[in-house]
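[1] need a 3D model of the sequence below.
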Amino acid sequence: MADDKRIFSRRSVLFGGGATAAAVTAGGAAWALRPGQESGSAFGFGFGSGWRGASQPVVGAFDMRTGAEVLAPSALFNSTGPQSFAFDDTNGQVFTLQTVQGGLLLDGEAGPVAYGDRKSAGDMCLTRMTGSGITLGHMYLRGFGHGISFGVEPTGPRTYIWLEGRADPKSGYGRTVVRVPFRDGAVLNSSDESVRHFDPVPGAADVCPALDLAGGRVLVSHQQGGLHRFSVYGMEDFLAGRFTPAQTIKAGVQVKEEEWFQGCALHGDYVYVLTGKPYTGKNGSNPRKSGGNTYVSAIDVRTGRPQGRHHVTVAPDLPYREPEGLAVRQAASQPALCLGFSVKAHDRRELTVYGFTV
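    This next block holds a predicted model:
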């Protein structure tokens, strides 16, 4: 949501002009680099201002001209705006994360808590929905983070949620990765003994995961040393506490006000990145007539090279239209890269999702 410029300055990332060259570490025989090798600027390429300015129809593996509504505007369990979403393709369900709305009194609290305090504490509400947006259940997650991205892992009768944990009280963003079972109606604290914290990048900030279940991989977005990085891990190694990444993309970062980081996804050979803001008034920096400033970019995890960037203008008439979340849906006849928008509806925000096919 666009009500805290201080918080969102931490989400800003520029994949464009003036950025330093991307670097990647890769492990395993399938990749050109040796385990632990870091290329730095040795590749001899950067993002370049021309690449930033271009809007290419194909980004990574997906054709951005194929946008179609996947989820009609749907209410979440709380009235606040969505931060991200993830698919349970096995059961045909959608999960969403949002900051807990203000004025609620949850188990163990002395009184209702204001929205700003919820946000800075990293208190989130998780909603479970059908593929058509009907609410099936919810769960409160206190002290976990902001929810820029997360993952859903269906395992037999249980569904596990991969998300950030141990929120930084200064920012409300997570510092670890956790894997917790979904329990309808539960209130879970990040500090509970039952919550296992994975710390793949000690000391990192703004940590959030995404899953590539088809490839058995975990993507971890994080800030370290003032730079935004994406690290890729094998899921089995990650769960065993072996945190040597198969790849780490060290994207050149230059914080720009017009580029808010709004989500990421991993599919095949590419990390996909979502940036953008909500519409402003006609005299603002992002008026409706501009088509918005939502962009989807791709980076090849094998080389660190940018692999397309597209100005997403689908559904221009949505009210408010803030990009919120990026995920790959596998259940259809072919995979789809799906982008969420937060939209205004009466006294609440809702989530709508658009998909783009290969």
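
[2] only C-alpha atoms for contact and neighbour calcs from this point on.
    Noted.

[3] which of the three states applies to Leu219?
    Classification of Leu219 using DSSP: H, G, I helix; E, B strand; the rest coil returns strand.

[4] count the residues that sit near it.
    27 (other C-alpha atoms under 10 Å).

[5] Cys125 too?
    Cys125, neighbours per other C-alpha under 10 Å, totals 22.

[6] before we move on, what about the one 3 residues further on?
    Using other C-alpha under 10 Å, Arg128 has 25 other residues around it.

[7] tell me the contacts of it?
    Arg128 makes contacts with Gln93, Val94, Phe95, Thr96, Thr135, Leu136, Gly137, His138, as judged by C-alpha atoms under 8 Å, 6 or more residues apart in numbering.

[8] please apply the same query to Gly102.
    With contacts defined as C-alpha under 8 Å, 6+ apart, the neighbours of Gly102 are Pro112, Val113, Ala114, Tyr115, Gly116, Arg118.

[9] I have a second one here; can you model it like the first so I can compare?
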Amino acid sequence: MLGTATVGSVALAGGTASAAVATSTKFDLTAPSSELLREIDLQDVRVLQSFSFDNANKHIYTVGLVQEYRQLPGESRQYTNAERSANGDLVVTRLDLTGAEIGRMYLKGFGHGVSIAAEPSGNSAYLWTETDAVAETDANNNTNGWGTKLARFKFANGAVLTTGSSQLTKFSPVSGADRTTVAIDPVNSRLAVRYRASNVFKFSLYDLATFKSGTFTPLATVTQPTGSAYSDFQGFTSLGQYLYMIDGNAYTYANNTTTTPNNPDGNTYITRIDWNTGSVSDRQLTKAGQSLYYREPEGLAIQIPDTSNMAACRLVMGFASENSATDTDKMASLYYKSSLV
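    Just a heads-up that it's a prediction; the model follows:
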């Protein structure tokens, strides 16, 4: 296993570090969406935060916060939802492509689960997540743990890892950054990293093999777009020349007895950003999963249904959902776009 990679710091200015990303096709964000999985149960009942595909082994990995009163091995007591959130305690669920659960593990003190990435290895995968969470209280007085570094570790069914576990390889690509999360471009073997530096969110793109060796030289760096048009950031992924970002909120309802949202179109948007220029090349409202009772966007990932045809990819959107106002256990639903232009 590689040693802990904390070498060097990379000074990243706003905008693009270098126009080093080859021209590629892009997902047509105006194309209709298709359903992949609807209302799948995960290991714990809190909101899906993000997901990733092991395309080689046909597995899906999801991550969310540990549910209330789940007592893990080695723990002396049960913890509330608020305590789990503040500590950054996560649960990873491994699914097959039908949505059946085929494994799970727990990560204590890692972060909020903003993004997870799967790197296939044999018949399993190495997972990339945030780690070394630091608690931060927002304007609504909610306290969450957010990762300050990245971790890579082999999925191990039933395992409970802490930030000090020997199975982890840690990476700190940007000195002084926090809110550090990761996604993989599985076609081009690249790693996209989102982080906050000097209170500004940025994304950097790296060659995966070079990054794992401890050399953190980005192919490109862009600043996350902001403004009144953007609501809550909910995830990102990358394919070729383009970075994709999802933002939005759950539907709101007039009361707990209706299934008609106040805003039936929702406010979930997919944004496409050119790695070489940092500019937004398209931004579209998505109505995927519009019939879900509860519908909160949670994560983006690239799926390759047939690895013998790497050019046929899907941009998959995740949504947290629930059955009704009286049954609030959260489930996961996945929808995708596959039209490349």
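
[10] care to give me the TM-score?
    TM-score for the superposed pair, counting by TM-score structural alignment, normalised by the length of the second structure: 0.85. Supporting figures: 308 aligned residues with a C-alpha RMSD of 2.2 Å.

[11] narrow the contacts of Gly102 of the first structure to those in helices?
    Tyr115, Gly116, Arg118 (DSSP state H).

[12] can you select the buried ones from those in PyMOL?
    In PyMOL syntax, the buried subset of these is picked out as below (16 or more other C-alpha atoms under 10 Å):
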select buried, resi 115+118
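
[13] with adjacent residues omitted, what lies nearest to Thr98 of the second structure?
    Nearest non-adjacent residue to Thr98 of the second structure, counting by C-alpha to C-alpha, 6 or more residues apart in numbering: Leu37, 7.4 Å away.

[14] could you check the distance from the aligned partner of the one you found in the first structure over to Phe243 of the first structure?
    When the first structure is aligned by TM-score structural alignment, the residue opposite Leu37 of the second structure is Leu71. From Leu71 of the first structure across to Phe243 of the first structure, the span is 35 Å (C-alpha to C-alpha, to the nearest Å).

[15] one more: Gly263 of the first structure?
    Counting by C-alpha to C-alpha, the gap from Gly263 of the first structure to Phe243 of the first structure is 22 Å.

[16] who has more neighbours out of those two?
    With neighbours defined as other C-alpha under 10 Å, Gly263 of the first structure and Phe243 compare such that Gly263 has more, 30 against 17.

[17] check contacts around the more buried one.
    Contacts for Gly263 of the first structure (C-alpha under 8 Å, 6+ apart) come out as Ser84, Ile148, Ser149, Val273, Leu274, Thr275, Glu324, Gly325, Leu326.

[18] how about His222 of the first structure, what's its match in the second structure?
    Using TM-score structural alignment, His222 of the first structure lines up with Tyr195 in the second structure.

[19] surely that match and Ser175 touch.
    No: contact between Tyr195 of the second structure and Ser175 fails when scored by C-alpha atoms under 8 Å: they sit 10.5 Å apart.

[20] ok, for the alignment partner in the second structure of Arg183 of the first structure, nearest residue in space, not its chain neighbours?
    Alignment note (TM-score structural alignment): Arg183 of the first structure maps to Ala156 of the second structure. Excluding the flanking residues, the one nearest Ala156 of the second structure by C-alpha to C-alpha, 6+ apart is Met105, at 6.7 Å.

[21] do Ala125 of the second structure as well
    Glu119 is the one closest to Ala125 of the second structure (C-alpha to C-alpha, 6+ apart), at 5.3 Å.

[22] and that neighbour, what element?
    strand 117-121 (DSSP states H and E).

[23] mean deviation of that strand from the first structure?
    Once fitted to the first structure, strand 117-121 of the second structure is off its aligned match by 0.8 Å on average (mean C-alpha distance after the TM-score superposition for the first structure).

[24] all helices for the stretch 201-350 of the first structure, in order.
    235-239 (DSSP state H, counting those that start in this stretch).

[25] list the contacts of Gly325 of the first structure.
    Per C-alpha under 8 Å, 6+ apart, neighbours of Gly325 of the first structure: Gln83, Ser84, Phe85, Ile148, Ser149, Gln262, Gly263, Cys264, Leu274, Leu339, Gly340, Phe341.

[26] how many neighbours does the counterpart of Asp282 of the second structure in the first structure have?
    Aligned by TM-score structural alignment, Asp282 of the second structure pairs with Gly308 of the first structure. Applying other C-alpha under 10 Å, we find 22 residues neighbouring Gly308 of the first structure.

[27] look up how far Glu257 of the first structure lies from Gly308 of the first structure.
    21 Å.

[28] host element of the spatially most central residue of the second structure?
    By C-alpha atoms, centre = their mean, the second structure has its centre lying nearest to Ser115, at 2.1 Å. Applying DSSP H and E as the criterion places Ser115 of the second structure outside every helix and strand.

[29] what's the match for it in the first structure?
    Ser115 of the second structure maps onto Ser149 in the first structure, by TM-score structural alignment.

[30] can you check Ile60 of the second structure too?
    So, by TM-score structural alignment, Ile60 of the second structure is matched to Val94.

[31] residues touching the residue nearest to Ala156 of the second structure, list them.
    Met105 of the second structure sits next to Val91, Val92, Thr93, Phe155, Ala156, Asn157, Gly158, Ala159, Val160, Leu161 when contact means C-alpha under 8 Å, 6+ apart.

[32] what's the match for it in the first structure?
    So Met105 of the second structure corresponds to Met139, using TM-score structural alignment.

[33] which residues are in contact with the nearest residue to Leu105 of the first structure once chain neighbours are set aside?
    Leaving aside its chain neighbours, Leu105 of the first structure sits nearest to Pro112 (4.4 Å; criterion: C-alpha to C-alpha, 6+ apart). When contacts are counted by C-alpha under 8 Å, 6+ apart, Pro112 of the first structure touches Gly102, Gly103, Leu104, Leu105, Leu106.

[34] which position in the second structure aligns with the fourth one?
    So the one you mean is Leu105 of the first structure. So, by TM-score structural alignment, Leu105 of the first structure is matched to Gln71.

[35] quick one: the residue sitting furthest away from the middle of the first structure from Ala327 of the first structure, how far?
    Relative to the C-alpha centroid of the first structure, counting by C-alpha atoms, centre = their mean, Ala110 is the outermost residue, at 32.4 Å. Distance of Ala110 of the first structure to Ala327 of the first structure, given as C-alpha to C-alpha: 37 Å.
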